[in-house]
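Engineer: Sequence unavailable; structure follows:
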């Protein structure tokens, strides 16, 4: 088997220090911290009450409509946003590429944990009746992010997630 080169051609991010690469880099070199008090849920019962949340996040500001936001866990939305920035940053002519040779590999700590936690919460609130969203598994599996990116851009090369 002949090995081929892998080329990283663009950068993209959305994280607790910035909604894009320049914002992230500026905050990083300025020595700012992305950590702060948890605001996405009531953390008063936990010993640790701080995290590195993405502040002021609105999927529609990034071109993700309400329907797609409901059907994709935030981790997938973040992956789509970062991929879009990286592809834009690359200045690649996507129409000139052999999309069978373009792959997507996404690294994730766990996948759609927010979706899983929401569904578990609904399970307990609903008298523990086992009724779950048909989107539960697709929204929480780690490789859905690379799949959504591949589908959005028509990439048909290798597509998977690494989880650590």
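Structural biologist: All right, it came through fine. From a predicted model like this one, the values you see are computed outputs, not experimental measurements.

Engineer: drop to CA atoms for contacts and neighbour counts, all remaining ones
Structural biologist: Will do.

Engineer: Which stretches in this protein count as strands?
Structural biologist: All strands of the chain, identified by DSSP state E, fall at 36-37, 50-51, 104-108, 159-163.

Engineer: closest one to residue 81 among those strands?
Structural biologist: strand 104-108 (12.6 Å; Cα to Cα).

Engineer: now the longest helix belonging to the chain: how far from the chain's centre is it?
Structural biologist: The helix that spans the most residues within the chain, counting by DSSP state H, is helix 74-90. Chain-centre distance of helix 74-90: 8 Å, with Cα atoms, centre = their mean, to the nearest Å.

Engineer: what would the strands of the chain look like in TSV with mean neighbour count and distance to residue 57?
Structural biologist: Listed next are these as TSV, based on neighbours: other Cα atoms under 10 Å; distance: least, Cα to Cα, whole Å:
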stretch	mean neighbour count	distance to residue 57
strand 36-37	12	15
strand 50-51	14	15
strand 104-108	17	19
strand 159-163	16	24
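
Engineer: could you redo those as CSV and give each row distance to residue 95?
Structural biologist: Listed next are the strands of the chain as CSV, based on distance: least, Cα to Cα, whole Å:
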stretch, distance to residue 95
strand 36-37, 42
strand 50-51, 40
strand 104-108, 17
strand 159-163, 19
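
Engineer: For burial, what's the neighbour tally of the closest residue to residue 138 other than its chain neighbours?
Structural biologist: Leaving aside its sequence neighbours, residue 138 sits nearest to residue 144 (Cα to Cα, 6 or more residues apart in numbering; 6.5 Å). Burial measure for residue 144: 24 neighbouring residues, criterion other Cα atoms under 10 Å.

Engineer: The structure to be compared is supplied as follows:
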């Protein structure tokens, strides 16, 4: 099969409007978690989240009318995609051979909520004609393909919190079987709205540390009590190794292994077995390399962190590499998490800096790995793994290596 490499990265998170500032602030141990400002959450059981701040969509969409046609998740995704395409430094490309693989867990939830209220309160004739196109998950790829003239396969993954990890995998497969030579992967999510926060709060999935937002998301910590909702986007340009070398492109890493699995167990409660099988598939495909760093799913929920820790022990035995979760810094970005965290893992490999797991305060006897507590660490990193698992028992794992 064709070798697949990453030649462009874009990112927008609660800690930065581009990949450089996001990664630097993540490694500095800063957090973007704070009081919700996107709506009045004062009467909600959860009033904290990791919001993208000071984002102006006109930076990437000059026409104000076009902006109104896009839900926030599409705007964020377009911002990350534009940065990634610029980062890849194409002088030209064959549009027919360049596709897109997009992902979101929920999509345009704010617009669904708004237009549902309009329908109920003002009648169906007042629903926006742009409602459906702004809310569909695949419209993330639809809009971006138009803006960047990508005429190859236009795919979308909607697999909860594993969505953009699966989007990476689907893009790689598309290249490997020869259906395209290049693929833009974009994961985006913006579900910080009343029904989004209210829904996850009703499930008891969110941290309720409303008075201490900076320490609310604490992956693998003994006193974790739920995840913190985040929003953001990341984009990766994937292309064949041969094309990248031929045009002298900068290569962030080669995708050497990937794996997916299903729990077939419970709609929301994860298992140990499902994530383990996804990681095993990725590890075997990669040739069982020496992995130097793992960006864990690490949600700050009791069951996920315990299961992921146990699965890593089962896979690596006594030699589990350094592990960190960056969700303490940028929250859980749901369907965008996989793309963001893969980008973080690749940037860690490029910079030789392992991001920390912040808010490591209390020990959990069942979470006893090296989570790079609280402070980033310099290291030689030649191979990285990134894991993501989602509701419905859907799992994904990817492994990248340095191209020397």
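Structural biologist: Perfect, I can see it now. None of these values were measured; they are calculated from a predicted model.

Engineer: so what number do they get for TM-score?
Structural biologist: Overlay of the two chains. TM-score (TM-score structural alignment, normalised by the length of the first structure): 0.89; 158 aligned residues with a Cα RMSD of 1.5 Å.

Engineer: ok, back up a step: how about the residue nearest to residue 138 of the first structure, what's its match in the second structure?
Structural biologist: Superposed on the second structure with TM-score structural alignment, residue 144 of the first structure falls opposite residue 139.

Engineer: surely its match meets residue 133?
Structural biologist: Yes: judged on Cα atoms under 8 Å, residue 139 of the second structure makes contact with residue 133 at a distance of 6.4 Å.

Engineer: that older thread, which of the strands of the first structure sits closest to residue 66 of the first structure?
Structural biologist: strand 104-108 (23.5 Å).

Engineer: what comes into contact with that closest one?
Structural biologist: Strand 104-108 of the first structure is contacted from outside by 79, 142-143, 145-147, 149-150, 155, 157-164, using Cα atoms under 8 Å, 6 or more residues apart in numbering.

Engineer: which residue numbers in the second structure go with that strand?
Structural biologist: Against the second structure, strand 104-108 of the first structure falls on residues 100-104 (TM-score structural alignment).

Engineer: Need the counterpart of residue 113 of the second structure in the first structure.
Structural biologist: Match for residue 113 of the second structure (TM-score structural alignment): residue 117.

Engineer: Could you do residue 128 of the second structure as well?
Structural biologist: Using TM-score structural alignment, residue 128 of the second structure pairs with residue 133 in the first structure.

Engineer: Same question for residue 26 of the second structure.
Structural biologist: Using TM-score structural alignment, residue 26 of the second structure sits opposite residue 28 in the first structure.

Engineer: isn't that match right up against residue 17?
Structural biologist: Yes: between residue 28 of the first structure and residue 17 a contact is recorded at 7.1 Å, counting by Cα under 8 Å.

Engineer: Give me the more crowded residue out of these two.
Structural biologist: residue 17 (22 against 14).

Engineer: check contacts around the more buried one.
Structural biologist: Counted by Cα under 8 Å, 6+ apart, residue 17 of the first structure has contacts 23, 24, 27, 28, 32, 33, 34, 54.

Engineer: if you set the cut-off to 6 Å instead, what comes out?
Structural biologist: 24, 34 (Cα atoms under 6 Å, 6 or more residues apart in numbering).

Engineer: how about it, what's its partner in the second structure?
Structural biologist: In the second structure, residue 17 of the first structure lands on residue 15 (TM-score structural alignment).

Engineer: Compute the distance between that match and residue 28 of the second structure, please.
Structural biologist: Between residue 15 of the second structure and residue 28 of the second structure the computed distance is 10 Å (Cα to Cα, to the nearest Å).

Engineer: re the thing from before, which part of the second structure lines up with the longest helix of the first structure?
Structural biologist: Helix 74-90 of the first structure maps onto residues 72-88 of the second structure, going by TM-score structural alignment.

Engineer: mind listing what's buried in the matching stretch?
Structural biologist: For stretch 72-88 of the second structure, burial by neighbour count (16 or more other Cα atoms under 10 Å) applies to 72-85, 87-88.

Engineer: ok, average deviation of that stretch from the first structure?
Structural biologist: Once fitted to the first structure, stretch 72-88 of the second structure is off its aligned match by 0.6 Å on average (mean Cα distance after the TM-score superposition for the first structure).

Engineer: quick one, helices of the second structure?
Structural biologist: Going by DSSP H, the second structure shows helices at 19-27, 64-68, 72-88, 109-122, 131-135, 139-148, 163-176, 194-202, 241-246, 273-285, 302-316, 327-330, 337-351.

Engineer: Quickly compare those and say which is most buried.
Structural biologist: helix 327-330 (a mean of 32; mean count of other Cα atoms under 10 Å).

Engineer: distance between it and the chain's centre?
Structural biologist: On Cα atoms, centre = their mean, the centre of helix 327-330 of the second structure falls 12 Å from that of its chain.

Engineer: same thing with stretch 16-28 of the first structure?
Structural biologist: With Cα atoms, centre = their mean, you get 16 Å for stretch 16-28 of the first structure.
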